[in-house]
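> compute the structure for the input listed below.
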Amino acid sequence: MLLSTRRGCGFNSVKLSLRVIIVLCILLIYVSSRILLSSFSSALPDKIEPNFRIDNSYQKYNHQHDNADDIIDNIIANDRNIVDILEYNESMSTNYTAQISQYQSESGTTVTNTTTAAPTKKPPSMEDMIIDTQRQKIAAEMNDFNFTEEMIGLSSLTPETNGRQIHNIIISTWRSGSTFLGDILNAIPGTFYHFEPLAHFLTAQIRGPPKSTDAINTISELLKCNYTGLQQYLRHSKESGNQFLRAHTVPLWNSCKPHENLCWDPNFLNSFCRLFPIQTMKIVRLRAAFAESLFKDPALNVKVVLLIRDPRGTMASRKPHSWCDRPDCNTSAELCKDLVDDFKSAKILINKYPSQFKAIRYEDLSLNPFNMTKEIFNFYGMPFDQNIDNYLDLHTRTRDGGDYSTFRDSKTVPFLWTRSSTWAEVQRIQSYCAKAMSVWGYKLIDNKKELNSTMFNPLLQNPFAYDADFAAT
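Now for the predicted structure:
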């Protein structure tokens, strides 16, 4: 009995323990479910039933998943749009590049900024149009020009095409026929003519440094078509009373006069000068000895003609002009000293540079203009064509115009001084100029009767006489 009682008590204890374990398991399951549900929706009210919470959490997850799918779809669609845009831009860039290449080929220009809109041709400047017009005029003028073998063609003579320009210079003094000879040379097609480029030295003869250094530099830079550093030359020729100097350069004056600032713009002048195959200068302030400085510069390609006149004719021609009021111009002693020095220089230069230096007398040119001009042109290497023949025929038959006119009866003009000068004036000049007249071949007048005689011939043999055989052809 006692044993049965003990067995009953043990069984009851086991049952109690099982119940406790079961309760604990239920509590564990409940707590675990709470934790699991909280991961889906920790914000749901405690009183909502567990099944609803689970269903709602899955619905929210599914909704978020659907949204994610939509986002991915949108991204894929956007990617496709981006690819389409990139392909379109590449196509447009290819087309635009092709358009630019075609434009560059047609216009000869270069487009460097391809981010801009369609390229447009830059309109030419006024200076460019003037230059181009003159270039065409020169080409037309030279179309019938008789180029020598040395010249080859126009492009071989123009600096803008790296050609070797021809440079012809006349050295003389005031009122000695240089304008007449200069205008003959200026009648050659394609000539850029400098009328007294040393005028800014005023009424003075240049016989040594520092003036001679400045003068040679001015001449050299002009012949090289470089006006950039010639401020004094440009400033002087721009003054209202001196613009006639520029007007003698007819092509330049006609081109720039409507836009006057261009006439003295160094950059424009540099470009304009480089169009011409020939430059010609007539210089009346520089003595012959300084021609050697020009010969020593091979880049200049210079030939010089020294033009001499009977001092009695020169002084008579200067007498009416008020500008000739300085000792270098109005005194026969200074003139004839220069004539003697020029003779000495001429002997040296003709011997040393026979193909580059020549001396002639104005009277010989005037008495025999056609043959002497042929000789001068032969020396300069210029063809004597019908245009020059016509010019001489027009300008040497009759006198027309004022004291500066080159329309004249050339056979009488050199000797007008025998009628306009008094015997006293002739005596005074001859007293200072006997040596100069002797070396250059001019005859002295012995008395007043001889001065008034229509039979008097003041010319003796020219010491540098031109070739008579050539003149007769």
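> going by C-alpha atoms from here, please, whenever you check contacts or count neighbours.
Fine.
> I'd say Lys337 and Val439 touch.
No. Lys337 is beyond contact range of Val439, at 11.8 Å (criterion: CA atoms under 8 Å).
> where do the contact lists of those two overlap?
Common contacts of Lys337 and Val439 (CA atoms under 8 Å, 6 or more residues apart in numbering): none found.
> neighbours around Cys273, how many?
Burial of Cys273 is recorded as 25 neighbouring residues (other CA atoms under 10 Å).
> so what's it closest to, chain neighbours aside?
The shortest distance from Cys273 to any non-neighbouring residue, by CA to CA, 6 or more residues apart in numbering, is to Cys225 (5.6 Å).
> do you know how far the one you found is from Thr179?
23 Å (CA to CA, to the nearest Å).
> right, and the helix or strand after the host helix or strand of Leu222?
Using DSSP states H and E, Leu222 sits within helix 211-223. For helix 211-223, the succeeding helix or strand toward the C-terminus, using DSSP H and E, is helix 231-238.
> let's see this one next to it:
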Amino acid sequence: MKYATSFAVIIIAGIGTILLTNTLYQNSFSANSIVDRFPQPPHKIARMRTLVNKKYEINNTGEYILSTPRKSDFRPVTLDANSSTEKQMNSKVYKGIHILATGRSGSSFLGKILANSERVFYLYEPGRLIDLYRPSNESAITKSTKQLQRYGHIINSLYHCRFENMEPYLNSMRQRVNYRQQLCDIQSLLGHPCDNDKDPSGISPKLYNTIETKLTGLHEQCENKEFIVIKSIRIFDILNLSQLFNDSEIDFKILHLIRDPRGMTLSKLKAWAPDVIKKMKAEDRSVFDVQDLPSDWYSGLDDWCKAWIKDASIGQQMVSKYMAVRYEDISMMPLMTTREIYDRLGLGEVSEHVVNWLNEHTKESRGDEYSVSRNSMLNAENWRRDMTYMLAKQIQDMENCGKFLDTFGYIKVKRPQDLTNSSLSLSGQKH
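Predicted coordinates for the structure are as follows:
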């Protein structure tokens, strides 16, 4: 009888162990499913998955706790110069800021606001050189997953002040006959416009060297600055930057630039639709109408509105790692908004140099469609003057662009008179 009782206890204990193991396995699977499906901030996902998959045991109060590690769980670690652990111990933490933007949204102007800080090393559109000097059989970044992944690796390197991944593109400049243009391309990477009509002596002396010395010069300049800022219009999905949030060597933040899709569309038409401009001139028209918007732009515009809403939704969960700023707020209140950006990103006080630059570049419009010198107060809603009511209505009636306007506080036009009513701001309240 004694043996029978002991045997029964063993059987019951065994069944209990099996049921408990199965329950823990199911809980782990369920938690992983929640991590994968619930929209968590990218920098938390890896840690959450790690915690979910840890081994658990039950303490005497019935709570799940992490199991005590055993000696067999540890393995000897050998540090060498190339190990990630050694790099983490010896390397500094870079402060990276990424301007997440799209074309004709005012990103060059915003980039210059940050670039004028003495604490910032600024890179203007590194993807432009990749697209410009890519092999003829490869697609542009925005049209190729492979190129986008490659661009992601390059951006990661640039936030570590490493330019070796850019070398194939920088060196390919030597294949061009116009050496002056090569220097201009390097200078534009650092956010400095270059006039091809000027004598080469007008180009920055630091950059007027052979192509081979550029990498060293860029690295030294980068290492001597506290912040690394990259402006790019070639990344539309904030999740494509998630690896940077998980990099222990980078204190990474995103500055998300928002612009009214009505104003952005008009800016794109003026800069990117020469056939439309030519047709309007032939018809003696200066105001853009519905028929002037290329048919393939409709779906692209609505997709962009959808993507920006999603990116903002994800970004807002990142709290201190994310800031959204509207182009209209920068334009109408440049100094106040600049101070808010500097404070939020940790750039400190806005220097007198930055204030002077703002005063010089926001009072009057100079240059072409790509100039960063504008009468910013007027430019914020200039589109109202050059767009018909029907075109404005067509844009705001798109499913996602309508949601975009509501989400970011813009005002929809309800009648033609709204466009000409100067007392009505269509930018709404500061977001």
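> what's the TM-score here?
TM-score for the superposed chains, counting by TM-score structural alignment, normalised by the length of structure 2: 0.61, backed by 300 aligned residues with a CA RMSD of 3.3 Å.
> what's His256 of structure 2 aligned with over in structure 1?
The equivalent of His256 of structure 2 in structure 1 is Leu306 (alignment by TM-score structural alignment).
> show me the contacts for its match.
Per CA under 8 Å, 6+ apart, neighbours of Leu306 of structure 1: Ile170, Ile171, Ser172, Ala288, Ala346, Phe357, Lys358, Ala359, Ile360.
> nearest to Leu300 of structure 1 among these?
Leu300 of structure 1 lies nearest to Phe357 out of the contacts of Leu306 of structure 1, by CA to CA, at 14.0 Å.
> how much space between that closest one and Thr406 of structure 1?
Phe357 of structure 1 is 25 Å from Thr406 of structure 1, by CA to CA.
> can you pull out the helices in the stretch 301-431 of structure 2?
Here the stretch 301-431 of structure 2 has its helices, by DSSP state H, counting those that start in this stretch, at 327-332, 334-345, 352-361, 376-379, 383-386, 389-396, 399-407, 417-420.
> longest strand in structure 2, please.
Identified as the longest strand of structure 2 according to DSSP state E is strand 250-258.
> mean shift of the helix or strand just after it relative to structure 1?
Going down the chain from strand 250-258 of structure 2, the next helix or strand is helix 261-272, by DSSP H and E. Here the mean offset of helix 261-272 of structure 2 against structure 1 after fitting is 1.2 Å, by mean CA distance after the TM-score superposition for structure 1.
> tell me the helix or strand right after helix 261-272 of structure 2.
Beyond helix 261-272 of structure 2 toward the C-terminal end (DSSP H and E), the next one is helix 274-282.
> now Cys329 of structure 1: how far from Phe52 of structure 1?
Applying CA to CA, the value for Cys329 of structure 1 to Phe52 of structure 1 is 130 Å.
> those two: which is more packed in?
Counting neighbours by other CA under 10 Å for Cys329 of structure 1 and for Phe52 shows that Cys329 has the greater number, 22 against 11.
> that one contacts Ala204, correct?
Yes. Using CA under 8 Å, Cys329 of structure 1 makes contact with Ala204 at a distance of 7.4 Å.
> neighbour-wise, which of Phe357 and Thr406 of structure 1 wins?
When neighbours are counted by other CA under 10 Å, Phe357 of structure 1 and Thr406 differ, and Phe357 comes out ahead with 25 against 22.
> contacts only, for the counterpart of the more buried one in structure 2.
Alignment note: Phe357 of structure 1 maps to Tyr322 in structure 2; criterion TM-score structural alignment. Tyr322 of structure 2 sits next to Lys253, Ile254, Leu255, His256, Gly315, Gln316 when contact means CA under 8 Å, 6+ apart.
> if you set the cut-off to 6 Å instead, what comes out?
Lys253, Ile254, Gly315 (CA atoms under 6 Å, 6 or more residues apart in numbering).
> strands along structure 1, start to end?
Under DSSP E, structure 1 gives strands at 166-171, 191-195, 278-283, 302-308, 357-361.
> and the residue mapped onto Leu358 of structure 2 from structure 1, how close does it get to Ala346 of structure 1?
Here Leu358 of structure 2 is matched to Leu392 in structure 1, going by TM-score structural alignment. Distance, Leu392 of structure 1 to Ala346 of structure 1, by CA to CA: 27 Å.
> and Lys231 of structure 2, what pairs with it in structure 1?
Residue pairing (TM-score structural alignment): Lys231 of structure 2 is matched to Lys282 of structure 1.
> residues in contact with the residue nearest to its match when sequence neighbours are not counted?
Leaving aside its sequence neighbours, Lys282 of structure 1 sits nearest to Ile170 (CA to CA, 6+ apart; 4.6 Å). With contact taken as CA under 6 Å, 6+ apart, Ile170 of structure 1 is in contact with Lys282, Ile283, Val304, Val305.
> separation between the last one and Asn78 of structure 1?
So that's Val305 of structure 1. 87 Å.
> which of those two has more neighbours?
Val305 (22 against 12).
> okay but that one is in contact with Ser355, surely?
No. Look at Val305 of structure 1 against Ser355 with CA atoms under 6 Å: they stay out of range, at 10.7 Å.
> spatially central residue for structure 2, please.
Taking CA atoms, centre = their mean, the centroid of structure 2 lies closest to Leu100, which sits 2.6 Å from it.
> residue in structure 1 paired with that residue?
That one, Leu100 of structure 2, aligns with Ile171 by TM-score structural alignment.
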